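Q: mind looking at a prediction? Sequence and model below.
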Amino acid sequence: MSLPPSPGPLTVSSVNLNGIRAAGRKGFTAWLASSTADVVCLQEVRARPEDLPADLLAMVRDRGWRLTLAPCESAPGRSGVAVLTRTEPEAVRVGIGVAEFADSGRYLEVDLPGLTVASLYLPKGAAGTPRQEEKDRFLAGFAPYLAERREKAAAEDREVLVCGDWNIAHTRADLRNWRGNGTNSGFLPHEREWIGSLFASGYVDVVRALHPDVDGPYTWWSYRGRAFDNDTGWRIDYHVATPGLAARARSAVVERAPGYDRRWSDHAPVTVRYRR
């Protein structure tokens, strides 16, 4: 299978905004205006369409973006995912087929020619609490959905790319302080086993495939203390692709802010260039 021909590579960016209105005031709108990506996946938008900043909507329109948004209807002002594309999607699907998460603003996918791109905001748990139980229920429902999506895409001769905040660090190389986080959500043994099984099933961690022997590159740093300055981070924002697309990945970069005061989110964009 080959993606439709194009003069250049397919560039996809993904970032958790930690709130689109706050991020916009701090620099996200300027970043997006300068982006040359073909697709941008957003997480933790925390807004309904009517709540989006006017200057952002004007810029999106002027730059020719198509915005597809899946807000959290069950708890307005929380979660929410979106996908920006340069062309109108052929189809849009929301949710992972589990009723509990149908309107939770956790998952959105769009079909482009030869490619399905999804934006994911996987729940953030807290070990030993109902939040972790919710996260585990999401994982239990998400695994078969991803398997079904992979099989359906293969039958349709298309690729799949799931970008977003997975809220799981897979290996010790994916967080700086792994020794102190073995009992914390995001690095629990069963979470690591879950995402490892996903990669063993046929999906590829694109950034790790391109950078197999490095710590990180980290994508999230706590606002507390000097985590950002010391690069004490976690790599929890992934591009997860079917093998055909993963093999076309040519470069990957975490667009880390040049300084703490230049951050517009506690996450950084992860941008990958794929050969078409």
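A: Right, received. Where do you want to start?
Q: hey, let's count contacts and neighbours off CA atoms from now on
A: OK.
Q: give me the spatial nearest neighbour of G114, chain neighbours excluded.
A: Among residues not flanking G114 along the chain, R158 sits closest, at 4.6 Å (CA to CA, 6 or more residues apart in numbering).
Q: quick one: R273 is in a helix?
A: No - counting by DSSP: H, G, I helix; E, B strand; the rest coil, R273 falls outside a helix, being strand.
Q: burial measure for it, as a count.
A: By other CA atoms under 10 Å, the residues close to R273 number 19.
Q: can you tell me how far it sits from N18?
A: Summarising the geometry, the distance separating R273 from N18, computed by CA to CA, to the nearest Å, is 24 Å.
Q: for V92, list the residues it contacts.
A: Contacts here follow CA atoms under 8 Å, 6 or more residues apart in numbering; on that basis V92 touches L108, E109, V110, D111.
Q: again, but for D103
A: Taking CA under 8 Å, 6+ apart, we find D103 in contact with P71, C72, E73, S74, G95.
Q: confirm it sits in a helix?
A: No - the assignment for D103 (three-state DSSP) gives coil, which keeps it out of a helix.
Q: turn the contacts of V92 into TSV, columns for secondary structure, neighbour count and distance to E90.
A: Shown next, in TSV, are those (DSSP: H, G, I helix; E, B strand; the rest coil; neighbours: other CA atoms under 10 Å; distance: CA to CA, whole Å):
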residue	secondary structure	neighbour count	distance to E90
L108	strand	27	14
E109	strand	28	11
V110	strand	21	7
D111	strand	18	5
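Q: use this one as the comparison:
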Amino acid sequence: MNIISWNVNGLRAVERKGELRKLIDSEQPDVLLMQETKGNPDQLQPFLSAYPDYLQHYSSAEKKGYSGTSIWLHEQLASRVDGLRFNDTIPDAPNADEGRLCQLSFGLDGRSWDILGIYFPNGGKSEQAWQEKLVFYDRTHDYMNRLKDAGGTVLVGGDMNVAHTEVDIARPKENDGKIGFHPRERSWMDRLHADGWIDTWRQRNPSARDVYSWWHAMSKSRDRNIGWRIDYFLIHETCLDTVSDIAYLNAQMGSDHCPVRITVHPDARDTG
């Protein structure tokens, strides 16, 4: 399965630029996770006819033009799976009305899959927003463990709004302690790793530097590659053998984030 996660920073905007079509034509994803879709159901309706090869599911925020996630499943893969179902809720998590999760679950070749596309809160607007972000992290961790313990292969992709280590951010000293690179956010990633959850790209590229997924649009930082790696695919170590490739698609334009692509093999041996 070829799976892509992309914070599009407005699905309608990236479509108008022709960049969504460009990505789909070039990469032909089996599953596409998108964050910050920023549209209500009526506004996103045209995508159903524009991309008929994909079964599309949306989770929209109640607030207009804000947040939102989507997950698309190619019809060829959809025809091969069983028990297909969607979920939009992380139990007991705050921000439940902001459309932050699209989850796809199914069985394929004898293996159960739970694919989660998540847009994590930024947390920088207020003290309340900051505290809610920390709770969201913890509830998501709990939910990931719950799905894993139920026997599924759990793949979590999305914009996690945290750069984990100093090699994941261009200017670590200047941003130390700030939202997105705060010790409490980074310690959440540490706890995930201690619990067996693997940052799949970093696991394959332990010493790589200057690879980022988000650049501040107003400062033209992308031209200078002054960025942050805050978009990830995580999988539990017991299922790491399903992963055959992962890459950031830095040449893909249209958003202040670039997509990340992972290739997994459903028939790989489960070591859990």
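A: Happy to help now that I have it. Just so you know, these numbers come straight off a predicted model, no measurement behind them.
Q: the helix of greatest length in the second structure corresponds to what range in the first structure?
A: In the second structure, ranked by residue count with DSSP state H as the criterion, the top helix is helix 127-149. Mapped onto the first structure using TM-score structural alignment, helix 127-149 of the second structure covers residues 129-151.
Q: run through the strands of the stretch 1-150 of the second structure in chain order.
A: Per DSSP state E, counting those that start in this stretch, the stretch 1-150 of the second structure has strands spanning 2-7, 31-35, 54-59, 69-74, 82-87, 101-108, 111-119. These are given in chain order.
Q: quick one, which of these gets closest to P94 of the second structure.
A: Taking CA to CA as the measure, the strands of the stretch 1-150 of the second structure were each checked against P94 of the second structure, and strand 101-108 came out nearest at 11.8 Å.
Q: what's the angle from that closest one to strand 82-87?
A: 170 degrees (axes from the mean of the first three to the mean of the last three CA atoms, to 10 degrees).
Q: the inter-axis angle of strand 101-108 of the second structure versus helix 127-149?
A: Strand 101-108 of the second structure runs at 10 degrees relative to helix 127-149, counting by the same axes, to 10 degrees.
Q: does strand 101-108 of the second structure pack against any helices or strands, and if so which?
A: Using 3 or more CA pairs under 8 Å, 6 or more residues apart in numbering; DSSP states H and E as the contact criterion, the elements in contact with strand 101-108 of the second structure are strand 54-59, strand 69-74, strand 82-87, strand 111-119.
Q: now the ones you listed in a markdown table, with distance to R204 of the second structure?
A: Formatted as a markdown table, the entries for these read as follows, by distance: least, CA to CA, whole Å:
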| stretch | distance to R204 of the second structure |
| --- | --- |
| strand 54-59 | 30 |
| strand 69-74 | 26 |
| strand 82-87 | 30 |
| strand 111-119 | 21 |
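Q: out of the contacts of V92 of the first structure, which comes closest to R176 of the first structure?
A: Here the nearest of the contacts of V92 of the first structure to R176 of the first structure, counting by CA to CA, is L108; it sits at 30.2 Å.
Q: now do whatever residue of the first structure lines up with H257 of the second structure against S14 of the first structure, distance only.
A: Matched by TM-score structural alignment, H257 of the second structure corresponds to H267 in the first structure. Distance of H267 of the first structure to S14 of the first structure, given as CA to CA: 10 Å.
Q: repeat for F187 of the first structure
A: Applying CA to CA, one obtains 21 Å for the distance of F187 of the first structure from S14 of the first structure.
Q: same check on P144 of the first structure?
A: Relative to S14 of the first structure, P144 of the first structure is positioned 23 Å away (CA to CA).
Q: higher neighbour count, these two?
A: The neighbour comparison of P144 of the first structure against S14 (other CA under 10 Å) goes to S14, with 28 against 14.
Q: which residue in the second structure aligns with the more buried one?
A: Aligned partner of S14 of the first structure by TM-score structural alignment: S5.
Q: excluding chain neighbours, what is closest to that match?
A: Take S5 of the second structure and drop its neighbours on the chain: the residue closest to it by CA to CA, 6+ apart is L33, 4.5 Å away.
Q: aligned to the one you found, what sits in the first structure?
A: For L33 of the second structure, the equivalent position in the first structure is taken to be C41, counting by TM-score structural alignment.
Q: for R275 of the first structure, see how far away that match is.
A: The gap separating C41 of the first structure from R275 of the first structure is 19 Å, by CA to CA.
Q: measure S67 of the second structure to H57 of the second structure for me?
A: Taken as CA to CA, the span from S67 of the second structure to H57 of the second structure is 15 Å.
Q: out of those two, which sits in the more crowded spot?
A: Using other CA under 10 Å as the criterion, S67 of the second structure and H57 rank with S67 on top: 25 against 19.
Q: what sits against the more buried one?
A: Applying CA under 8 Å, 6+ apart, the residues near S67 of the second structure are Q35, E36, T37, K38, S60, A61, E98, G99, R100, Y119.
Q: got JSON lines for the residues you listed, with neighbour count and distance to I246 of the second structure too?
A: Converted to JSON lines, the contacts of S67 of the second structure look like this (neighbours: other CA atoms under 10 Å; distance: CA to CA, whole Å):
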{"residue": "Q35", "neighbour count": "29", "distance to I246 of the second structure": "19"}
{"residue": "E36", "neighbour count": "25", "distance to I246 of the second structure": "22"}
{"residue": "T37", "neighbour count": "28", "distance to I246 of the second structure": "23"}
{"residue": "K38", "neighbour count": "24", "distance to I246 of the second structure": "27"}
{"residue": "S60", "neighbour count": "27", "distance to I246 of the second structure": "28"}
{"residue": "A61", "neighbour count": "23", "distance to I246 of the second structure": "30"}
{"residue": "E98", "neighbour count": "20", "distance to I246 of the second structure": "29"}
{"residue": "G99", "neighbour count": "26", "distance to I246 of the second structure": "26"}
{"residue": "R100", "neighbour count": "25", "distance to I246 of the second structure": "23"}
{"residue": "Y119", "neighbour count": "26", "distance to I246 of the second structure": "20"}
